[in-house]
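K.L.:
here is my input; please provide its structure:
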Amino acid sequence: MKFRSNDILEKPDWSFNRSVFKSVGYSDDDLSRPVIGIANSWNELVPGHANLRQVAEHVRKGIHRAGGSVAEFGVIGACDGTAQGHAGMHYILPSRDLIANDIEVMVEAHRLDGIVLLGSCDKIVPGMLMAAARLKIPAIFLPGGPMLGGVEFDGRKSDLTTMSEALGMLKSDKIDETAYDHMEELCGPSCGSCAFYGTANTMCCLAEALGMSVPGGALVPAVYADRLRYAEETGKTIVNQVYNQITADKIITEQSLENAIRVLMATGGSTNAVLHLSAIAAEVDITAEIMMDAYHRLSESTPQVAKVNPASKYNMEDFYKAGGIPKVMQEIHSLLHLDSITVTGKSVKENLQSYKFKYPFDTNVIRSFADPFSNLKGLAILRGNLAPDTAVTKPAAIDPQMHLFTGLAQVFDSEELAEEAILGGKIKEGDVVVIRYEGPKGGPGMREMYKAMKYMYGMGLAKKTALITDGRFSGTNNGCFVGHISPEAAEGGPLAIVANGDKITIDIPNGNLHLHVSEEEIQDRLKTWQRPKPKFTKGYLAIYSKLASSADKGAVIKI
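P.N.:
Next up, the predicted model:
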């Protein structure tokens, strides 16, 4: 069989390239086999990536056993948690495009035959999947696995985000400094992606639902031995993909993306998945309009069969033991495109039929299709005079009594100003906190309003106030919130002209986000509005702020 790598490794014309490979230590035998890249985002800064060096060793074992040669290289991976609440968060979403671009460069420059993608966290996973879709070569994604839960706090196992909730409680004298300091030591007991169902674990689960991972591999905890066995199986699978030419563009299709959306809705995953799935879809020329229609249409008919932190006290280890994504997909199989091809070379249906579960099912975590947790939307797309091009919310994480909320606007032009007001006790019951100029261009980088929501929760405001923004939210947020408002304020969207005291209604059942101001008044205010100056005039963020598309189009760089 002729491989892609043969294009630059055949003798005698390409002996120079062969000598380059041999300088690294490859042999003639190595260069006669398919050359499989491992794009590894291992680093010592991110808990979700700290084990990827060990995981990669087992991927290498699988590749070698299946008859391939390995070419491993590094990929950047920044931590959303560390970047929260300061200037570093501007870089997190933009890093997704850098990751996709870097992998594209390495694969194409070295004419690799296939690629294994190792990552676990929020922007790394979608960036890697974007690269796979763009490259149209055999590709497979392998996460490092979630973290174990910490000690119990506020009725559930703690996780890293507990510290932000605890800060709100400390500020409002609900806990003392001793309890707060102990939590710092005990909320994150192992490496792995965060123990809750945030964006990181959502995207790992959706990679599996897309067919881009070995079935069952999304949720095996980072410290379990099974994580290493999945790694070896992944190595074997990518070599099989190369020999059978099962390329990523054959797997990532409109049908498989709909499967991923179904799983997203059925599990109440992160709102950020809307942004990322749209970006992945764009790489295979599926438009934002098609994707937004799919989110709205599929949310109407997908029951929520899984409930995990922050929607319940159960964490990712519990989700895994309850059956994980294979169990969820079995329960909603009647809604899926079962003939979609996957990395195994088999269809979704074939994978589900042959999957063997290791633990007893737990209906506290995953219920049956006939008896779901809810028939309400896991995620919802809103429109209205405040969001002409859509906004995103997560009913699964919002108390039903807050699904219809009207309040008065308290407007802030940055995340920091809002957090200062919240911790300063300036937000009261009935307020709608408006945080703007935090979109893809205006932020730039569409920062997460994670700390603002956590502070409101910790101060007892989660069921008494709401927050809307052209920024994003962490998958762990709860309360009443709407994000991804498009057009964003920096592009002259209606959010830019909201004034303190304006009445705003969030109506999730009817899919509406409404500013109680006449259309004439909105237009008059827009006439006097002035576009803010860019916050960055040099470096990558200056480029991103000029070229980023709107949130409804995936916030990708568009030329």
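K.L.:
only C-alpha atoms for contact and neighbour calcs from this point on.
P.N.:
Fine.
K.L.:
name the helix or strand for the closest residue to Thr344 other than its chain neighbours, please.
P.N.:
Nearest non-adjacent residue to Thr344, counting by CA to CA, 6 or more residues apart in numbering: Thr237, 6.4 Å away. Secondary structure here is read from DSSP states H and E; on that basis Thr237 sits in helix 225-244.
K.L.:
sorry, back to before: the residue nearest to Thr344 touches Val343, doesn't it?
P.N.:
Yes: contact criterion CA atoms under 8 Å: Thr237 and Val343 qualify, at 7.2 Å.
K.L.:
would you do the same for the sequence below? I want to compare the two.
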Amino acid sequence: MTFKKAEWPRKLRSTEWFGGTSRDHIYHRSWMKNQGLPADLFDGRPVIGICNTWSELTPCNAHLRDLAQRVKHGIYEAGGLPVEFPVFSPGESTLRPTAMMYRNLCAMDVEEALRANPIDGVVLLVGCDKTTPALLMGAASVDIPAIAVSGGPMLNGWFRGERVGSGTALWQMSEAIKAGTMTSDEFLEAEQSMSRSPGSCNTMGTASTMASMAEALGMALSGNAAIPAVDSRRRVMAHLSGRRIVDMVKDDLKPSDIMTREAFENAIRTNGAIGGSTNAVIHLLAIAGRVGIDLTLDDWDRLGRDVPTIVNLMPSGKYLMEEFFYAGGLPVVIKRLGEAGLLNRDAITVSGAAIWDEVKDTRNWNEDVILPVDRALTPHGGIAVLKGNLAPNGAVLKPSAASPELLQHRGRAVVFEDIDDYKAKINDESLDIDATCIMVMKNCGPRGYPGMAEVGNMGLPPKVLRTGVRDMVRISDARMSGTAYGTVVLHTTPEAAVGGPLAIVRTGDMIELDVPNRRLHLDVSDEEIATRLAAWAPPVEKPAGGYARLFHDHVQGADTGADFDFLKGHRGKDVGRDSH
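P.N.:
From the prediction side, this is the model:
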């Protein structure tokens, strides 16, 4: 199956700016020519935007200027006019209070830049966690032809003969320090080996997960997700994507043609197979909301529940993205899904062909990295969606990163009112906590933090770590880094800051976690819950103004993607009248 192409030539958006001899057309063209552009570049050829999230404050994306040049080569070769422009770049490792607070701001930037400028199609240069969903969200709302090019993962880290996975090793070593099994000097020595090349996380963290989601959705060329940032084939991918976007404009192949319900189903199942980040849940829900697809948490549970996790990568497994690429990358995984009857084979990709046609001839070059189904890391991967009186609208857990013996557990709650309360208490030797307890943290959701930071994988108390325990059940309305691991219940909705039941949990309450039966239950009577909620008062004051106030007033719950209420839906490419 292939996409039905539009007739060519046809009138392009950019001709409204450049295609005529009026005063206004000359005004637009003449100013563009001060960059040294020949007149024949404005002869009706497609104008292709290169939406670049390059920033030295976003280390994962600091090499994207080079990729932009490669994209330009491809665009020129295919007969287009490339125009590169910057958008806000939410850097995961540096931005406070959390990059998630600014994903929607970046998406707004992208949407308005595309709609207001003479752009016929766009190449989305993405990398760091929030840049991929933000650019896909913005492009989906405008719905002009778009293709994603990821910056690619870093090379493997190595320390004393062992692989060092970005993020994952950080959490492991931090816990080892508290347990007394690693020294501070060793930790500092290991730091030098963690990030040894340009690129994003080399684990199956959120950046690599979202690169995989872009490919599984059909919004990137096949093979895009796993090529290391410094591999010459990453530049080739950028070059080919530049060529391809020109043809996509000619064919009028748009995000709404590609990101169908079938495509989202493919992405959800792919996430289960790769052991992808829980952050993908929020981001795909938000992207679907921009396209107008009614995607829900129940879809995540239904579609991913019986998908085996076959990619043996940290944080769920052993290897890193470099080995994943050498083994064949995401096309091999998608082929496996197709062979198992878990793929909508006819879903169209940016290539114009069906996704199955893109992957059917791929081979697996390392079955210890991409495992056979009978040796899967877990036979039931995906994302578990939990519901109950503690999470009426749902919460999520990643089974492949959890301890099997804790997936059914009843324990006494030890409650932290917010992240500051957690930090103040967690190292206190007098804290009344043991390995059977359930750690609960409130007020870290979209409004509560604000922004819903990646603090859900709370570090364990040192007194417990010293006993040899490395995992406990943890529950919050926060997120967790895609590089993290553990039996961690996240995205509990409604969040505590808006009066969800999580807000009234008290230390000493008993909580039951039952992942096989998808249950999260607070052992408190309905009457007592109602009494506590009636006495509850919002703990978070509204910000005085600025973007923080906009965020507070309009952000929606994690269960629908934490997008702004006024941004959901498809608004199209139409722009107001020329002001000249």
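K.L.:
looking at Thr237 and Val343 of the first structure, which is more packed in?
P.N.:
For Thr237 of the first structure and Val343, the more surrounded residue by other CA atoms under 10 Å is Val343, and the numbers stand at 28 against 24.
K.L.:
what residues are up against that one?
P.N.:
With contact taken as CA atoms under 8 Å, 6 or more residues apart in numbering, Val343 of the first structure is in contact with 139-140, 211-214, 237-238, 241, 246, 251.
K.L.:
redo those as CSV? Include distance to Ser172 of the first structure and secondary structure.
P.N.:
Supplementary listing: the contacts of Val343 of the first structure in CSV, determined by distance: CA to CA, whole Å; DSSP: H, G, I helix; E, B strand; the rest coil:
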residue, distance to Ser172 of the first structure, secondary structure
Ala139, 50, strand
Ile140, 47, strand
Gly211, 46, coil
Met212, 45, coil
Ser213, 44, coil
Val214, 46, coil
Thr237, 53, helix
Ile238, 53, helix
Gln241, 56, helix
Ile246, 56, coil
Ile251, 50, helix
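K.L.:
export those as TSV, with columns for distance to Asn201 of the first structure.
P.N.:
Below are these laid out as TSV (distance: CA to CA, whole Å):
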residue	distance to Asn201 of the first structure
Ala139	20
Ile140	17
Gly211	16
Met212	15
Ser213	13
Val214	15
Thr237	22
Ile238	22
Gln241	25
Ile246	25
Ile251	20
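K.L.:
what stretch of the second structure does the helix holding Thr237 of the first structure fall on?
P.N.:
Residues 232-251 of the second structure are where helix 225-244 of the first structure aligns, taking TM-score structural alignment as the criterion.
K.L.:
Met130 of the first structure belongs to a helix?
P.N.:
Yes: when classified by DSSP: H, G, I helix; E, B strand; the rest coil, Met130 of the first structure is found to be part of a helix.
K.L.:
how about it, what's its match in the second structure?
P.N.:
In the superposition onto the second structure, Met130 of the first structure corresponds to Met137 when matched by TM-score structural alignment.
K.L.:
how about Pro34 of the first structure?
P.N.:
With the correspondence set by TM-score structural alignment, Pro34 of the first structure lines up against Pro46 in the second structure.
K.L.:
related to what we said a few turns ago, among the contacts of Val343 of the first structure, which ones are buried?
P.N.:
If you count burial by 16 or more other CA atoms under 10 Å, the buried members of the contacts of Val343 of the first structure come out as 139-140, 211-214, 237-238, 241, 246, 251.
K.L.:
follow-up on the earlier one: tell me how far the helix holding Thr237 of the first structure is from the chain's mean position?
P.N.:
In this view, helix 225-244 of the first structure has its centroid 23 Å away from the chain centroid, taken as CA atoms, centre = their mean, to the nearest Å.
K.L.:
just checking, what packs against that helix?
P.N.:
Secondary-structure packing of helix 225-244 of the first structure (3 or more CA pairs under 8 Å, 6 or more residues apart in numbering; DSSP states H and E): helix 52-65, strand 114-118, strand 139-142.
K.L.:
looking at these, which is closest to Gly539 of the first structure?
P.N.:
When those are ranked by distance to Gly539 of the first structure, counting by CA to CA, first place goes to strand 114-118 at 27.2 Å.
K.L.:
list the contacts for Ser23 of the first structure?
P.N.:
Applying CA under 8 Å, 6+ apart, no residues contact Ser23 of the first structure.
K.L.:
ok, now how distant is it from Asn17 of the first structure?
P.N.:
Look at Ser23 of the first structure and Asn17 of the first structure: by CA to CA, to the nearest Å, they are 10 Å apart.
K.L.:
likewise Ala370 of the first structure?
P.N.:
From Ala370 of the first structure over to Asn17 of the first structure the distance is 59 Å, taken as CA to CA.
K.L.:
of the two, who's got more company?
P.N.:
Regarding Ala370 of the first structure and Asn17, a neighbour count based on other CA under 10 Å identifies Asn17 as having more, with 15 against 10.
K.L.:
Gly127 of the second structure -> the first structure?
P.N.:
Aligned counterpart of Gly127 of the second structure in the first structure: Ser120 (TM-score structural alignment).
K.L.:
quick one: the helices in the stretch 151-300 of the second structure, in order.
P.N.:
Listed from the start of the chain, the stretch 151-300 of the second structure has helices (DSSP state H, counting those that start in this stretch) covering 168-179, 184-191, 206-217, 232-251, 255-258, 261-274, 279-291, 297-304.
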